[in-house]
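Asker: Sequence first, predicted coordinates after that:
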Amino acid sequence: MRYYHALSLISLLSLTACGGGGSETETPTPVTPTPPSLTRCEQGSELTVVSTSSSIEFMTEQNYFAHQTATIIAKIENRDSSGLDFTWQQLSGPTLVLTSIKSPVLAVQFAEAGSYSFSVNIQSSGLNLTENLDLTVSEATSSLLTIRSGHQVVEGNNASFRIDRTGTNGDQIPSNISWCIASGPEVKLDVVNPERPQFVAPTVDTDTVSILRATGTIAGESASGEVIALITNEAPITSQYFDTPVARTFAYKNSSPYADAIETCVYSNQLTSPCSTSKLPLLGQLSGGTDKAKIMDRVLVSHQWMGDNFETFIDQMDPNSDFANLLQSVTSVVISYDVRPSFYWVVTGAIYLDPNDLWLLAQERDVINEAPDYRSNFSNELGFIMPWRYVKNNEYVSDTTPRSTRTNRTLTQLSPDLSSLLYHELAHANDFFPSSTHSSLGINSQTLLDHFQRRANAGELISDLLTVLFPLTSNEMFNLAKVSFKGDTANSVQKAYMPDDITQFFSNDIASDYYAYSSTREDVAMLFEESMMSHRYGILRDVGVTDRPENATAQTIIVDWGQRGRIGQNSLQDRAAFVLESIFPTMNGANLISNLPTPIAMTKGESWSENLTISLLEKSQKSSSSQQHSTSEESRVHPEIRVSGDRHRREN
């Protein structure tokens, strides 16, 4: 499954990205039960093949209904889709949101009944064809389940679907949900959550259509729906770096002088050796690298909207050019629906972003795979949780909308999560290759890995120097981090630790977050991320130590110790200032850190949720109007708890 790919990358990092991080052990492969095979539906389904005057064929559903998801597939007769470039357009009909315009599969939801027309252009070497397709959409005459959404998935990669909830507020959950195969190959479907089934696409000899059908009950009435996946046949995997299937991606700017390089060097099952800096240099090795157009020349995506949203963010939400400058230390930016969690990788010099931090429209979120983080159960045997959240004015600033609620969001709502993610992942890139090194790296036959190993062996990385100057000292936390973030088995002593033990280990040391103990590289990234979020946005990070009840929620976990804005604590200031000045040499790190807010202590014995309102503003409001506070607390959104390190893949 998808997390095996993640583990392959981490195992390679253990070999190639050591240095100041001490000895590393290979992360164990988690054992997960194989989901059962689906049964065949009593009545099958088939797509209709629509021929054209050229070799393009369309595969369409037998009927299309208003307000329902729909799928159209384009193909070249007697040929698989590998190596072909697709571009879809809507020609007529009420305007639709098209999220997969570069895929052989166009998934849409028709706004209303009527006539619609689309065109597709298919190109490859010696091929350039365009054809149109006209469709008629009818009103539905029976209850239908809306399932999101049809898409293309490479054989061996993860796929997920989701059934829409109904009702005015989207709070009516279809019941008695069952799934079957209406057409296509055998599929082993994980239906632990029947609203959100997941499967690994089976191996196929040629591009193959899979149609799954769900049946259920809505308000006492039986309903059904189908969802389509095109499972694509791919070239054999030859890469030791990406040795399990990755999604198809493409250069966001096809006119980029680096389009071919980023398509072959940073996210490919055919990458057999790291690319040289002459083929794909860091942005900062070239003049004018901070120019937005040159940054976008290095973006690789699985869906066009991912690049569109990233470009808009860089254009509108980076007033201090922090990200434009930090991006000078990467070769490229990869945004793909199957990246989870986000990470930076020195072998390719790229950052890999989970698009869950980039969607603006509900239709964009629909295409993001929901495979869980492979590390989800690593800490289950420990008796504590170390949650975190970003807050401002006693409120969450991160998006808290559950996936089951379909809604749009604004750039302003997106910004806190994406900004903190970029500060973190780009801190890794600048730890390894800060701006002071760019002119000395050279654009030649050497690889970034060659340069990294030389710098790491000499102890020149920012993280190496931080560890020498301001080392963390809690061996207990270092060993616990191996359990939480590397998958080591907890020993009897670790299992017996209570929250107050963890409080003593952590609060008396000088890490800003538990994740800092996973590696020296993460120590740097956490210091930089929290410092910049506080400085630029006035957004503070909460970190705490709580118990681990069976049903762990923000309301049920009880705080033993916690702080808001720990980065402002006196004992951490020298460390944070050193990191800031090393990454941003023109910044007065010491002055910046000294002006950050003084940390606020959480209230021991209260829940994580109750400790949301600990800033002075809220305390004043409490004293003036307890009834007002009670009302606001009842309506307050309580998202799932976030645990340390859950947004990032460990950098050794």
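Answerer: Right, received. Where do you want to start? These numbers were taken from a predicted model, which means no experiment stands behind them.

Asker: CA only for contacts and neighbour counts going forward, please
Answerer: Noted.

Asker: What is the burial count for P319?
Answerer: Look at P319: counted by other CA atoms under 10 Å, it has 10 neighbours.

Asker: Now do it against N588, distance only.
Answerer: 19 Å (CA to CA, to the nearest Å).

Asker: mind listing what's buried in the helix ranked longest in the chain?
Answerer: Counting residues, the longest helix found in the chain (DSSP state H) is helix 411-432. Residues of helix 411-432 classed as buried by neighbour count (16 or more other CA atoms under 10 Å): 411, 414-432.

Asker: Included below, for side-by-side comparison, is a second structure:
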Amino acid sequence: MLCLLLAACGGGGGSDAPAPAPAPDTVPPLGTQCLAGSVARLALPAAATAGRNQELALLACPGARLDRVQWRQTDGATLALGSARSQALSLAPAAAGRYAFGLDFTDARGASRSGTAEFTAAAPGGSAALVIRGEPSVWAGGQTSLRAWVDSLPVADYPLAKVRWSRIDGPEVALGDTAQWRVIFTAPAVAEDSLLRLRAEVTLADGRSLVQDFSLLVQPVPAPAASPLFGAGNLTSRTYPYVATSPHAAALRECIYTPALSNASLCTLSRLPLLGTETRGDLPTVEQVMARVLVSNDWMGQRFEAFLREQDTSGDFRRLLNATTAVVIGGRVRPAFYWSATGAIYLDADYLWQTAAERDSVSEAPDPRSDYGNDLAYASLWRYVLNNKSAGGRSPVLERASRDSAALIPTLGRLLYHELTHANDFLPPRSHLLLNGSLRVYEAVPANTASEQLRSQLPFSSQEMVDLGRVQFFGAASTAAQRAYQPADIVRFFSTDRVTDDYAYSWPTGQSVPREDAAMLAEEALMQLRHGVLRDVAITPQFLTGASADQPVTWGQRGRVGDLAIKPRVAVVLAQTMPWLPAGFTSGLAAPLPLRAGLTWGQNLDQTALGQG
């Protein structure tokens, strides 16, 4: 059952003369088909069943463009509308019954339109229900993922089942590995909003067969620039200003994460000033920060805001945010990064989820760098540790675990220290009130930044590790000599240098100074000094299968940032990027603790137990 209604909204004023009759609205009522003059159509489930996913989508008709979409539930048992400000919803109503929704959007002329839709979910049958979860819309060319679930199935039974994914309808797509519970793929090219219907077929170990479909809305990339800044390998994805009424909303849309952004269209600091210019260097309020946030789902903004209110007790994160123009949080932002072109930080929403439902909306597509360096003979491992227990690790997805905001400190917290150190390296606090508004962010970077001081005063020395960094982090082809390096060789190069992690050697060809070195130093130091969380680093033999916990440690340390040769480098970085910290702050860093060579990475976790024999 479905019910549809469309209305155009407008305003008027009074005068003594009779008002002319308004021009008739020639846009047909919103329905499931595009008629002459239509701007949009709805796609609703033909037959809905409680306990299974149902997709609803608002599709732009050919030649039309939609914006500022908002779904609202108006009837039925309450559902979580995770993507209520996008053109598609995926819902799994727990109870049978009628569900109704209101829908508002604007067309290409900016005219406000609204409609309603409803469906009725039938009671489930007696068999187990197969459910597909994932973000229900994607831009063409973007990587995305879907995962099939049987909610009543024990975790141990998942590997015993047989799974097959297939395309049922819509544009052609290459699905890759179709025999796993999760399917990862690149959205196909489309010229207009299109539905891609995929099917998961599962045979359980007891012989039961289950089938379920998922309708994914694939959209053409809106108005891309001829030479976009976000090009192949780093495509944009749909985001919107979290605070719709923010005074920066228009600038956020145009300046930060749009396919239309190019070198020629980069915004100046007068168009979108730094937060620190707005605050005059004072501690920003949470409201000032949130007015500069772009998200792909509302829950991401809600979690970020709660984290700042509940966990930023020292004010470090908000003070560091003074060096940014904006914060982008997206389910398809991977890896996270800071960019001096825009002055924004871009955060992977995988660092923020607190419920299984929120995690469902985050793409499982891997970091594109994850396969770099696989032909080398060594691996470098790292983790954060609190009270001899791993802190911040990702729970297995099948556990559908939740976590509170405190559990985000070793994930989101360490990421913020890292990316915001970049921001304050490029534009240190001393520069925030002196910026020329006619310049773009990268044009306003002052001389003698923290990274430049490190390079001139206390540089690292291993050229071998720099060259290996270009293999591991930029995908350069390895040489025969590099492939011949054994773990003991890497220990010799790394352990005698004065960096905390091999990511410090992520130094692209043509860049004047390394930037990751400073960010790694600040990240590890602040995690230890503010939160008591220590960082382990180790060198092991290479492994492409099996668990990291089972790998034998060739060499490793806990809290390497406290090394006597490294602490002065930390002090240089913090003095430039976080001048509010007290004098002697780095003296609180503990001396490193060696990990035990020959024991596995997992065995080295509880150092107290090892010390007790």
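Answerer: It's in. The structure presented is a predicted model; accordingly, all values stated were derived computationally and were not measured.

Asker: residue ranges for the helices of structure 2, please.
Answerer: For structure 2, applying DSSP H gives helices covering 249-255, 275-279, 286-290, 298-311, 316-321, 356-360, 414-426, 450-457, 463-474, 480-484, 487-495, 516-531, 567-577, 607-611.

Asker: so which of these comes closest to G588 of structure 2?
Answerer: Nearest to G588 of structure 2, of all those, is helix 516-531, at 6.8 Å by CA to CA.

Asker: mind listing what's buried in the closest one?
Answerer: Neighbour-count burial for helix 516-531 of structure 2, counted by 16+ other CA under 10 Å, picks out 516-529.

Asker: who touches the residue mapped onto A201 of structure 1 from structure 2 in this structure?
Answerer: Alignment note (TM-score structural alignment): A201 of structure 1 maps to A187 of structure 2. A187 of structure 2 is in contact with V138, W139, A140, G141, G142, Q143, T144, V173, V218, counting by CA atoms under 8 Å, 6 or more residues apart in numbering.

Asker: Repeat the analysis, applying 10 Å as the threshold.
Answerer: A187 of structure 2 is in contact with 137-145, 171-175, 196, 216-220, counting by CA atoms under 10 Å, 6 or more residues apart in numbering.

Asker: what do you get for R440 of structure 2?
Answerer: L266, C267, T268, L269, S270, R271, L272, P273, S340, A341, T342, G343.

Asker: Mind giving me the PyMOL command for buried ones among those?
Answerer: Here is the PyMOL selection string for the buried members of these, based on 16+ other CA under 10 Å:
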select buried, resi 266+267+268+269+271+272+273+340+341+342+343
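
Asker: Now restrict the contacts of A187 of structure 2 to buried residues only.
Answerer: Buried among those (16+ other CA under 10 Å): 137-145, 175, 196, 216-220.

Asker: Nearest to T600 of structure 2 among the residues you listed?
Answerer: Nearest to T600 of structure 2 among those is S145, at 33.1 Å by CA to CA.

Asker: Show me what the closest one aligns to in structure 1.
Answerer: By TM-score structural alignment, S145 of structure 2 lines up with S160 in structure 1.

Asker: how about the nearest residue to that match, chain neighbours excluded?
Answerer: Nearest residue to S160 of structure 1, sequence neighbours excluded (CA to CA, 6 or more residues apart in numbering): Q198, at 4.3 Å.

Asker: What's the local residue count around that neighbour?
Answerer: Q198 of structure 1 is flanked by 23 other residues according to other CA under 10 Å.

Asker: same thing with M602 of structure 1?
Answerer: Neighbours of M602 of structure 1 under the rule other CA under 10 Å: 24.

Asker: next one: the one 10 residues further on
Answerer: Neighbouring residues of L612 of structure 1 were enumerated by other CA under 10 Å; the total is 21.

Asker: Okay, the residue mapped onto it from structure 2 and L412 of structure 2: tell me how far apart.
Answerer: Under the alignment (TM-score structural alignment), L612 of structure 1 maps onto L605 of structure 2. Noted for L605 of structure 2: a distance of 22 Å to L412 of structure 2, by CA to CA.

Asker: ok, now F493 of structure 2?
Answerer: Remark: distance between F493 of structure 2 and L412 of structure 2 (CA to CA) = 31 Å.

Asker: Check L294 of structure 2 too.
Answerer: 16 Å.

Asker: just R492 of structure 2 next, same as before
Answerer: 32 Å.
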